[in-house]
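1. structure of the sequence below:
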Amino acid sequence: MSYLAEYIWIDGTKPTAKLRSKTKVLADGAKPGTWGFDGSSTSQAEGHASDRVLKPVASYPDPIRGGDNVLVLCEVFNIDDTPHESNTRALLRPVAEQFAGQEPIFGIEQEYTFFQGARPLGFPENGFPAPQGGYYCGVGADEIFGREIVEKHLENCLKAGLNICGINAEVMPGQWEFQVGPVGPLEVSDELWVARWLLYRTAEDFGVSATLDPKPAQGDWNGAGAHTNFSTKAMREEGGYQAIVTACEALGAEGKPEEHIRQYGAGVETRLTGAHETAPWNEYSYGVSDRGASVRIPWQVEVEKKGYLEDRRPNANVDPYVVTRLLVDTCCAALDKAGEA
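-> This next block holds a predicted model:
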């Protein structure tokens, strides 16, 4: 008896990578192994030397096909067994290993927007819907669009064994969010990419597309982000508030805001304007319960003097391997230096 393995990988499209996948039929008992693909069709090679290699790194039950079928997340390698330049997971691996003793964990809030044709789902053919205000966590057919797809996506993620921990309608019609975590940097990044693949694949069955565009509708509408919640063991322990402040200060140290922001997703300046619950992209700030700051310390964290921070700057289209690497590298190094790890 054979089963199907859907090989999923991140391509080399710039400035924002896309997901690709293809199916392999495997004999019962056989494990998904390395496989090849045409890199010239995914912006990862040129036609005269187009072979690229897929190496499985994680496997999940396939909730769409069911049965013994699986989703196989892969890293992309060159034929000389070096990571391809588009393989950002390979850059995260040594950083995650270096600071594993600090036990960093993440929860990422993935916002996205459904489109039907050229307009966000719920936008009328002519003109615009009522101003934002009632759509966030709303209920009713006059304010909520796409719930059937969202519920099916949640079901698929849970069947795949992903650590998805919530969903909600967002501020604009057709805009939603799901959250993945709290788990380690590699796990949260792997699962977010798979959850994105499942989002696109689920919406496909409804004739709807999903986009991670950071500003899907121009005008007085919120953009779409991937707020990234981060903590270390020291932050979570009693008295961990000082470690949180140290991390926030490190994120604002000379050169760090620029280093992070330029890797937080294409088009970040269209979303981080200082309006719509954002800080300006070229200014850094942190504060308690402040959704207009670059980094927010939740109110309960200040009360309990331990917990986590929320980096509100990453775009919906950010590469999770990149944002987790940057946060671990910047914050954990600062905690080590301060003797607070």
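
2. contacts and neighbour counts: CA atoms only from here.
-> Will do.

3. burial measure for the nearest residue to residue 133 once chain neighbours are set aside, as a count.
-> Nearest residue to residue 133, sequence neighbours excluded (Cα to Cα, 6 or more residues apart in numbering): residue 171, at 6.7 Å. Neighbour count of residue 171, defined by other Cα atoms under 10 Å: 22.

4. hang on, residue 26 in a helix?
-> No - secondary structure of residue 26 (DSSP: H, G, I helix; E, B strand; the rest coil): strand, not part of a helix.

5. give the contact list for the residue nearest to residue 133.
-> Residues near residue 171 by Cα atoms under 8 Å, 6 or more residues apart in numbering: 132, 133, 134, 135, 136, 137, 221, 222.

6. and the buried ones among these, selectable in PyMOL?
-> Buried members of the contacts of residue 171, defined by 16 or more other Cα atoms under 10 Å, are picked up in PyMOL with:
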select buried, resi 134+135+136+221+222
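
7. what ranges does the stretch 101-250 of the chain have for its strands?
-> Along the stretch 101-250 of the chain, the segments classed as strands by DSSP state E, counting those that start in this stretch run 105-116, 119-120, 164-169, 175-183, 209-211, 226-231.

8. nearest to residue 36, of those?
-> In terms of Cα to Cα, the element of the strands of the stretch 101-250 of the chain nearest to residue 36 is strand 209-211, at 27.7 Å.

9. next up, for comparison:
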Amino acid sequence: MSLLSDLINLDISETEKIIAEYVWIGGSGMDLRSKARTLPGPITDPSQLPKWNYDGSSTGQAPGEDSEVILYPQAIFKDPFRRGNNILVMCDAYTPAGVPIPGNNRHNAAKVFSHPDVVTEVPWYGIEQEYTLLQKDVKWPVGWPKGGYPGPQGPYYCGVGADKAFGRDIVDAHYKACIYAGINISGINGEVMPGQWEFQVGPAVGISAGDEVWIARYILERITEIAGVVLSFDPKPIEGDWNGAGAHTNYRDTLRTEGRLRTWTRTLSLP
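-> Purely as a prediction, here's the structure:
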């Protein structure tokens, strides 16, 4: 196993080539997919990246008789898993004719955020993403007795201690990996239900907020994969009087009118 570990962590920076992991949203609207390709050298802007394709019939995004879907690179991040000059690439998806596939909400969002009136307002977002860590074999929150329940909610929110905080190693690994990747992650905390946590992304301007949240979710999915834990964004993972999970979205814009600066803030709670 030590040889395998050595190869996984092998530094390829002495070569000119890099690995780009193309990431996109699958057919459910919440599942993440990715595939890797080798590129001849470092990349500094997504416009330098080639488009790529995948089999949309295998992701619920195209019929079997016409399954090709094209990935358009939109944002790049440092890869905390391969490191060096290797990158993660946030993509959206199109037909071979260049038409956004159903579910490609980023395409329309880009139109909105690039509008001069919207650019002038400088829309800031802060997104609080809650999630639950589940035991792999039983799909039950980590720290919970199999088939049973922990003590009542109360001591777990921002809690400290082996009987209150479950999965902190995963959470901290995700926190640092996001900072390494260049995501503007602003904090983490334990949530009300044991085995439940939250991370915050922002402030981020415009469409970059969405790109950063999706890559942060991807990184978290990869880390839980390594740890043998299942990640859930289910808004109500456990029935009964247990805390739910959502993505609270804080919004603020800044608009300069008649020489004066106006700012306002509101918060949306999304499932």
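
10. list the TM-score for the superposed pair.
-> Here the TM-score for the pair of chains, by TM-score structural alignment, normalised by the length of the second structure, is 0.87; 246 aligned residues with a Cα RMSD of 1.8 Å.

11. so residue 209 of the first structure touches residue 203, yeah?
-> Yes - with contact defined as Cα atoms under 8 Å, residue 209 of the first structure reaches residue 203; the gap is 5.9 Å.

12. residue 129 of the second structure pairs with which position in the first structure?
-> Under the alignment (TM-score structural alignment), residue 129 of the second structure maps onto residue 110 of the first structure.

13. OK, contacts around its match?
-> 177, 178, 179, 180, 225, 226, 227, 316.

14. how near is whichever residue in the second structure pairs up with the first one to residue 189 of the second structure?
-> What that stands for is residue 177 of the first structure. Matched to the second structure by TM-score structural alignment, residue 177 of the first structure sits across from residue 198. From residue 198 of the second structure across to residue 189 of the second structure, the span is 5 Å (Cα to Cα, to the nearest Å).

15. again, but for residue 79 of the second structure
-> In terms of Cα to Cα, residue 79 of the second structure sits 24 Å off from residue 189 of the second structure.

16. more neighbours: those two, which one.
-> Shown here are residue 79 of the second structure and residue 189; by other Cα under 10 Å, residue 79 has more neighbours (22 against 18).

17. that one reaches residue 87, doesn't it?
-> Yes - assessed by Cα under 8 Å, residue 79 of the second structure is found in contact with residue 87 at 4.5 Å.

18. ok, residue 18 of the first structure touching residue 8?
-> No - Residue 18 of the first structure lies out of contact with residue 8 (Cα under 8 Å); the separation is 10.6 Å.

19. comparing these two, which shows the higher neighbour count?
-> A direct count of neighbours by other Cα under 10 Å for residue 18 of the first structure and residue 8 places residue 8 higher, at 23 against 14.

20. ok, the corresponding residue of the second structure for that one - contacts?
-> Residue-level alignment of residue 8 of the first structure against the second structure, with TM-score structural alignment as criterion, gives residue 23. Applying Cα under 8 Å, 6+ apart to residue 23 of the second structure gives the contacts 32, 33, 34, 35, 88, 89, 90, 91, 215, 218.

21. turn the residues you listed into TSV, including distance to residue 65 of the second structure.
-> Formatted as TSV, the contacts of residue 23 of the second structure follow (distance: Cα to Cα, whole Å):
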residue	distance to residue 65 of the second structure
32	23
33	21
34	22
35	22
88	30
89	28
90	27
91	24
215	31
218	30
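
22. buried ones among the residues you listed?
-> Members of the contacts of residue 23 of the second structure classed as buried by 16+ other Cα under 10 Å are 32, 34, 88, 89, 90, 91, 215, 218.

23. tell me the counterpart of the fourth one in the first structure.
-> When the first structure is aligned by TM-score structural alignment, residue 89 of the second structure is paired with residue 72.

24. okay, that match and residue 59 of the first structure: tell me how far apart.
-> 5 Å.

25. again, but for residue 312 of the first structure
-> Distance from residue 312 of the first structure to residue 59 of the first structure, by Cα to Cα: 30 Å.

26. the more surrounded of the two?
-> Neighbour count, other Cα under 10 Å: between residue 312 of the first structure and residue 59, residue 312 has more, with 23 against 20.

27. hmm, back to that, report the two of the contacts of residue 171 of the first structure separated the most.
-> Across the contacts of residue 171 of the first structure (Cα to Cα), the longest gap, 15.6 Å, separates 137 and 221.

28. which residue is the nearest non-sequential neighbour of residue 267 of the second structure?
-> Of all residues beyond its chain neighbours, the one nearest residue 267 of the second structure is residue 250 (4.3 Å), with distances taken as Cα to Cα, 6+ apart.
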